[in-house]
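**Student:** here is the input, now give the coordinates:
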Amino acid sequence: MSDSVLLPGGRFTFTGAGREFVAPGPRFTARVAYAAAHVVADPTAENGPGAPAELDWSATLAFRHHLWSHGFGVAEAMDTAQRGMGLDYQTTRELIRRSAAEARAVGGRIVAGVATDQLPDGPVHLDDVRKAYAEQLDHVQAAGARPVLMCSRQLAATAQGPDDYLSVYDELLRQADAPVVLHWLGAMFDPALTGYWGSSDPAAATETVLELIAAHADRIDGIKVSLLDADFEVALRRRLPAGVRLYTGDDFNYPSLIQGDTSATSPGADYSDALLGVFAAIAPVAAAALRALDQGDLDGYHRLFAPTVPLARHIFGTPTYYYKTGIVFLAWLAGHQEHFTMVGGLHSGRSPRHLIELFRLADAAGLLPDAGLAAHRARAWLTTVGVPQ
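**Tutor:** Next comes the predicted model:
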């Protein structure tokens, strides 16, 4: 009974089916894959809504080493790390500095978010957006990480049309020391980004994005797209200039997008690389799947990824921007941190019913290798939400 919990519908037993994925394996090579990492709050600090973030630095950095050990690059200070939902910029800057130093120490890949979140929310002067972006770009480059030019809430609130986006990004790209990653985050992840790139029509926004990329292809490593629309992503990547990657941010359709279409007649590689929040949650299984892809074992690739998809779709279900709560809950159940609290009080972002289904799906996907630990923590948590054990 030590590996089971009592739920309203009966008893559930954790299987510990993920034991085979615990040990890191060789780095996969067929695709470039970054996992967007969460932050671990200091459970003894304030960390309530509106309070400056206080992190458990040891646990936060240890999780990045976990990702590197499985062959992933780390996407630092992205929305998964609660940018705009609890993580203030002062803490963000320190997070990037520390993570980049750890990456250098172990030879790990790292990209880091460049945004404008040192500005107040709402419309500002366009020059203030330029200056805020430039300041953060300098900070990320000085830390030694590849910049990801994140979508800006302030730019979305200020820009009068596509030309304002092109003007701001044109200037920013000219300041970059090396190729950067662009970022297109849909409104399901952040409603404040509605109409980004100057239009609420994805087709019109696409033309603006492609105009920008064509003008600066030598300064752009790739673009991360998180619109949860697989057909749209495929159409966009087929129009990218040679050498510019499409990093999928589609946490619903990643297996097919990463595999790609090997029968396609379009020039270049017709597949997506990855920069995904879900990869931090499913890192051991995802790494095994990507190594299977390296070996041409598509049956193994899909067999490994298949049970992770229902979990991912649950974690990123509506309202999608609360997916961070599920990511942290899973990290706690899997033993990557000692508590289930979050900066900004965001551990209250999902209901008990949602989190109960999450641990069922995580166990089925082989992501809870220590069944006893997962059951112990689930029982303790269930008691606090009114399900006696």
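**Student:** when you work out contacts or count neighbours from here on, use the C-alpha atoms and nothing else.
**Tutor:** OK.
**Student:** packing partners of the host helix or strand of Gly372?
**Tutor:** Following DSSP states H and E, one finds Gly372 within helix 371-384. Under the contact definition 3 or more C-alpha pairs under 8 Å, 6 or more residues apart in numbering; DSSP states H and E, helix 371-384 sits against strand 4-7, helix 323-333.
**Student:** relative to Asn253, which of those is closest?
**Tutor:** Checking these against Asn253 by C-alpha to C-alpha gives helix 323-333 as the closest, at 15.9 Å.
**Student:** distance of Leu126 relative to Asp163?
**Tutor:** Using C-alpha to C-alpha, to the nearest Å, we find Leu126 at a distance of 12 Å from Asp163.
**Student:** which one's more surrounded, those two?
**Tutor:** It is Leu126, of Leu126 and Asp163, that has more neighbours when counted by other C-alpha atoms under 10 Å, with 19 against 13.
**Student:** next, the structure of the following sequence, for comparison with the previous one:
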Amino acid sequence: MSGGRVSAQDTASPGDEGPAAQPPLPRVLLAAAHVVADPFRTVGDPDAPAAVDWDATLAFRRHLWALGLGVADAMDTAQRGMGLDWAAARELVRRSAAEAKAVGGHIACGVGTDQLAAPARTLSEVVTAYEEQLAVVEDCGAQPVLMASRALAALAAGPDDYAEVYGEMLRQCSGPVVLHWLGPMFDPALTGYWGSTELDAATEAFLAVIAAHPGKVDGVKVSLLDAHREIALRRRLPDGVRCYTGDDLHYPELIDGDDQGFSHALLGAFDPLAPAAAEALRLLGAGDRKGFRALLDSTVELSRHLFRAPTRHYKTGVVLLAWLAGHQSHFTMVGGLHSARSLPHLARAYQLADGLGLFPDPGLARSRMASLLSLHGVNQ
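**Tutor:** So this is what the prediction gives:
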């Protein structure tokens, strides 16, 4: 790293096979990874079955492991509920978990209820859907991340219903899991999660679930984009329960922490920012806190741009940057979501990423961006 840029030696190539031999990172750092569509089979209908390019998808996960990061798979960055159906998500979990085992990579996978074809009528139906997905993840040897459920949000009458469903799931989990609180800016269908639109009341319900099941929660992944609220929640977690920041706008200060603690990370932003994030954490591990903050702070403008409202479409910029960086051969997404952002938005993402030195081959990135602009009638 030099001058706030990631150098070539900081960037793993797409062909790297596993975690590099590096000192342990001082935080648990998970990059929520995107999926690569199969451009010869994918269609624009978001209700059609997802078509995934498995070779390119798994190669990108090897890239993340080679940098020394962990992978959070089958999460919202992988377009769960936005193009990736349960059949494809299940296959993704199985393939990624096997790949993680082969290369010694850390992997956690999302457990949800998105296989329900119709709105759930009872809490038991929600539990059954969770159980099916939990079995897949645990059987593969991945760490489960209990994702927020649209079905539960639509059905629950209040905090007691959340306590019932999560209590049943935590009793069944064979090991500690991560609980994921995804805010409505990422998915409007999750408005009022934990039984209230008042975040103070929702926080109390959330903490009550954790307290009622000691030893069953490894950590909480908080995606509310509110740093002050995350810090307040972090300070109230029981001993041994980690906070994994999901705040793609304020992650440097949250990971850095204060004299009362810090957050680990499970971030979609660390998909495109993986080389910079890994290098920043190594600086922190070496005691260079100033260098850590300088490098990670330099990435915030790009992350905030990618996660600009409507926040749920941040995946489009993530996939664009993966294409420009040479991790895939095309700019196509399952569900046709490569069209979800404007051309000026994508052009600015390219400029910011190039300024950070995130592209292993800047000439390739420049050529590919020029071809995208030309396709839309922009002549340079």
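**Student:** highest mean neighbour count out of the helices and strands packed on helix 371-384 of structure 1?
**Tutor:** Ranked by mean neighbour count, these are led by helix 323-333 with a mean of 24 (mean count of other C-alpha atoms under 10 Å).
**Student:** what range in structure 2 does that one sit on?
**Tutor:** Under TM-score structural alignment, the match for helix 323-333 of structure 1 in structure 2 covers residues 314-324.
**Student:** about what we covered before: just put the helices and strands packed on helix 371-384 of structure 1 in TSV and tack on distance to Arg377 of structure 1.
**Tutor:** Shown next, in TSV, are those (distance: least, C-alpha to C-alpha, whole Å):
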stretch	distance to Arg377 of structure 1
strand 4-7	10
helix 323-333	6
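**Student:** out of the ones you listed, nearest to Glu135 of structure 1?
**Tutor:** Closest to Glu135 of structure 1 of those, according to C-alpha to C-alpha: helix 323-333, at 26.7 Å.
**Student:** the following helix or strand past the closest one vs structure 2, average distance?
**Tutor:** Once helix 323-333 of structure 1 ends, the next helix or strand along the chain (criterion: DSSP H and E) is helix 352-364. Mean deviation of helix 352-364 of structure 1 relative to structure 2 after superposition (mean C-alpha distance after the TM-score superposition for structure 1): 0.5 Å.
**Student:** helix 352-364 of structure 1 corresponds to what range in structure 2?
**Tutor:** Helix 352-364 of structure 1 lines up with residues 343-355 of structure 2 when matched by TM-score structural alignment.
**Student:** buried residues, the matching stretch. List them.
**Tutor:** For stretch 343-355 of structure 2, the neighbour count (16 or more other C-alpha atoms under 10 Å) marks Leu346, Ala347, Ala349, Tyr350, Leu352, Ala353, Asp354, Gly355 as buried.
**Student:** looking at the residues you listed, which is nearest Gly215 of structure 2?
**Tutor:** Nearest member of the buried residues of stretch 343-355 of structure 2 to Gly215 of structure 2, counting by C-alpha to C-alpha, is Ala353, at 40.6 Å.
**Student:** ok, Val318 of structure 2 to Pro344 of structure 2 distance?
**Tutor:** 15 Å.
**Student:** one more: His327 of structure 2?
**Tutor:** As for His327 of structure 2, its distance to Pro344 of structure 2 is 22 Å (criterion: C-alpha to C-alpha).
**Student:** got it, and Pro23 of structure 2?
**Tutor:** Using C-alpha to C-alpha, we find Pro23 of structure 2 at a distance of 40 Å from Pro344 of structure 2.
**Student:** do Met185 of structure 2 as well
**Tutor:** For Met185 of structure 2, the distance to Pro344 of structure 2 equals 22 Å [C-alpha to C-alpha].
**Student:** could you report the neighbour count for the equivalent of Gly285 of structure 2 over in structure 1?
**Tutor:** In structure 1, Gly285 of structure 2 lines up with Asp294, judged by TM-score structural alignment. When counting by other C-alpha under 10 Å, one arrives at 16 neighbours for Asp294 of structure 1.
**Student:** for the one 4 residues further on, same thing?
**Tutor:** Using other C-alpha under 10 Å as the criterion, Leu298 of structure 1 is surrounded by 15 other residues.
**Student:** which residues touch it?
**Tutor:** Ala292 (C-alpha atoms under 8 Å, 6 or more residues apart in numbering).
**Student:** nearest to Leu95 of structure 1, out of the helices and strands packed on helix 371-384 of structure 1?
**Tutor:** Among those, helix 323-333 comes nearest to Leu95 of structure 1, with 17.2 Å by C-alpha to C-alpha.
**Student:** elements contacting the closest one?
**Tutor:** If contacts are counted by 3+ C-alpha pairs under 8 Å, 6+ apart, helix 323-333 of structure 1 sits against helix 278-281, helix 308-315, helix 352-364, helix 371-384.
**Student:** so which of those helices is nearest Ala204 of structure 1?
**Tutor:** Comparison of these against Ala204 of structure 1 by C-alpha to C-alpha identifies helix 308-315 as nearest, at 27.7 Å.
**Student:** ok, average deviation of the closest one from structure 2?
**Tutor:** Helix 308-315 of structure 1 differs from its equivalent in structure 2 by a mean of 0.3 Å after superposition (mean C-alpha distance after the TM-score superposition for structure 1).
**Student:** please name every helix or strand in contact with that helix.
**Tutor:** Packed against helix 308-315 of structure 1 by the contact rule (3+ C-alpha pairs under 8 Å, 6+ apart) you find helix 323-333, helix 352-364.
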